[in-house]
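1. Give me a model of this one.
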Amino acid sequence: MKNFTHAAISPSGHGTPAMAFGRHVIRMMAANTGGSLGMFEAFVPAGEGPPLHAHEREDEFFRVLAGRFGFWCAGDYVELTEGGCIALPRGVPHRFCNVGQTEGRLMVVVTPGGFESFFPIVELCKPGTPEEIASLAKDFGLTFPPDDDRKVA
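-> Have a look, this model is predicted:
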């Protein structure tokens, strides 16, 4: 990976689409930031979002670009609308859901970078079972707590 010595730029309308667990557009790759960060946009239909999960390697920063989202983290719950931001620490189980009535959009920044590659890899590999998804997720330091731990969110 090259050093982060020049601006990493993602002009409006650019990015690499990835259709895995919904529509994502990868806006900045870790390879372009010396590993410092990765960034993607997530387009989330009403009522949808990922299950409770934890990232072993990355902190996550979310900015709501459109819609209304609920975020659960460490027993806390908050709803944010357009312009709202939240930072979630690595290692802490969390989830989010589009609690609005229309498709929502999030900008997600992961630090350090690397997790942004998860969605293109899932699209390429097309895991079909929960076990295959968990195995691929583990390669990215992503884990899903057992069902008994899910009641926190």
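2. C-alpha only now, for contacts and for neighbours.
-> Noted.
3. residue contacts, the most centrally placed residue in the chain?
-> In the chain, the centroid-proximal residue (CA atoms, centre = their mean) is Val108; its distance is 5.8 Å. Shown in contact with Val108 (CA atoms under 8 Å, 6 or more residues apart in numbering): 39-42, 60-63.
4. For the comparison step, fold the sequence that follows:
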Amino acid sequence: MAMPISIENAEHYNWGDNCDGWHLVKSAALSVIQERVPPGCCEQLHKHEFAEQFFFVLNGQASLIVEAETHILNPQQGLHVPAGVVHQLCNYGEDDLVFIVTSTPPSHGDRVNQ
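-> Modelled structure (predicted):
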């Protein structure tokens, strides 16, 4: 039976420099993760060979670098990153960045750091 999911009952993990992730959907075909990135933190520049991703900001402001072009995403804004495209997400703001990243197929194990 399906149950509502939230960060209160989702599988949690830590990454990077004090960042959090919660698996909201974790299946063979789809990954939906809510993540929290503190001010001043960035993930490493990377790409995914097979996974395409959609980043959607809930709180704070994301700087999403996609093939050397910086996109500023505010709450209720998102951006699609196709498979094979080099990208990096950073929080240069003063508040925690909270966002949803949807990946298909799931991006874990499909990451190539640059």
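5. After superposing, what score do the chains get?
-> Superposed pair, TM-score by TM-score structural alignment, normalised by the length of structure 2: 0.87. Supporting alignment: 111 aligned residues with a CA RMSD of 1.8 Å.
6. what lines up against the residue nearest to the centre of structure 1 once you look at structure 2?
-> Under the alignment (TM-score structural alignment), Val108 of structure 1 pairs with Val101 of structure 2.
7. contact partners of the helix ranked longest in structure 1?
-> Looking across structure 1 with DSSP state H, the single longest helix is helix 130-139. Applying CA under 8 Å, 6+ apart, the set of residues contacting helix 130-139 of structure 1 from outside is 118, 122, 127, 143-144.
8. Check stretch 84-92 of structure 2 too.
-> The contact list for stretch 84-92 of structure 2 (CA under 8 Å, 6+ apart) reads 37-52, 61-68, 81, 97, 114.
9. could you redo the last one with a cut-off of 7 Å?
-> 37-50, 61-67, 97 (CA atoms under 7 Å, 6 or more residues apart in numbering).
10. Write a ChimeraX command that selects only the buried members of these.
-> Filtering the contacts of stretch 84-92 of structure 2 down to the buried ones (16 or more other CA atoms under 10 Å) takes a single ChimeraX command:
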select :37,38,39,41,42,45,46,47,48,49,50,61,62,63,64,65,66,97
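11. Cross the contacts of stretch 84-92 of structure 2 against strands and list the overlap.
-> Judged by DSSP state E, these include 37, 46-48, 62-66, 97 as members of strands.
12. Strands of structure 1, start to end?
-> Using DSSP E, strands in structure 1 cover 16-19, 23-28, 38-44, 54-55, 59-66, 68-73, 76-81, 85-88, 94-98, 104-111, 142-143.
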